[in-house]
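1. predicted model, plus sequence, below.
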Amino acid sequence: MSLSFVIGIGKQAMMVALMIAAPVLIASMAIGLLVSIFQAATQIQEQTLTFVPKVITVILVFLLMGSWMLKVLIQFVQTMFSNITLIVK
């Protein structure tokens, strides 16, 4: 097991983590920005106002993208299991 192999595994793991987290993070950041703009325009300074839209958005993103996220994660785990003989050597 060489150093480049370990670095490749780490890079692949980071890419999978980023691919899985990106849709949820981007959607919640966009909703947060929209609610912040709405709060600034209307001068409503309620701290809990952003909570409900973000939760609903995260749930919707998981419902829409959850199967793709799970497929990416399963593919990564299967790749790791198939390469376990290279790791153990």
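-> Structure's in. What do you need?
2. going forward, measure contacts and count neighbours with C-alpha atoms only.
-> Noted.
3. now the residue nearest the centre of the chain: which helix or strand?
-> The structure's the chain has its C-alpha centroid closest to residue 21; by C-alpha atoms, centre = their mean the separation is 0.6 Å. Assigned by DSSP states H and E, residue 21 falls within helix 3-42.
4. what packs against that helix?
-> Packing contacts for helix 3-42, counted by 3 or more C-alpha pairs under 8 Å, 6 or more residues apart in numbering; DSSP states H and E, involve helix 51-82.
5. check contacts around residue 23.
-> The contact partners of residue 23, by C-alpha atoms under 8 Å, 6 or more residues apart in numbering, come to 61, 65.
6. second structure for comparison follows:
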Amino acid sequence: MDFDANIGYLRLAFWHIVLTAGPVLGVALAVGLFIGLIQAATSINEMTLSFVPKLVIVLGAMALMSGFMLTQMTDYFAYIFGEIVAIR
């Protein structure tokens, strides 16, 4: 195994991290931005007003995206374990 193969495995790992966590983090960012704009417009600075809706929506996004995330992780680990077996 050479240096280029290791870099390829790291690139693949980072790409799968982005594909797995990106949609949920994007939803959290969008909801946080929307609630922040509403709080700035109305001058309401209640901490629970920003936390509770974001928590509920992020958990809903995780529930909706769980099949996709599980498929991505399963495919990645199957590939990595196949590469480990191929080393021998």
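-> It's in. Owing to the predicted nature of the structure, the values given are computational and were not obtained by experimental measurement.
7. okay, the angle between the helix holding residue 21 of the first structure and helix 51-82?
-> Angle, helix 3-42 of the first structure to helix 51-82, by axes from the mean of the first three to the mean of the last three C-alpha atoms, to 10 degrees: 170 degrees.
8. just give me the mean distance for helix 3-42 of the first structure relative to the second structure.
-> Overlaying the second structure shows helix 3-42 of the first structure at a mean distance of 0.6 Å from the equivalent residues (mean C-alpha distance after the TM-score superposition for the first structure).
9. mind listing what's buried in that helix?
-> Residues of helix 3-42 of the first structure classed as buried by neighbour count (16 or more other C-alpha atoms under 10 Å): 13, 16, 20, 23-24, 27-28, 31-32, 35-36, 39.
10. from these, which two are the most distant?
-> Within the buried residues of helix 3-42 of the first structure, 13 and 39 form the most distant pair, 38.2 Å apart (C-alpha to C-alpha).
11. circling back: and which of the buried residues of helix 3-42 of the first structure is nearest residue 68 of the first structure?
-> Here the nearest of those to residue 68 of the first structure, counting by C-alpha to C-alpha, is residue 20; it sits at 8.6 Å.
12. Provide a list of residues in contact with that closest one.
-> 69, 72-73.
13. what do you get if the cut-off is 7 Å, keeping everything else the same?
-> Residue 20 of the first structure makes contacts with residue 69, as judged by C-alpha atoms under 7 Å, 6 or more residues apart in numbering.
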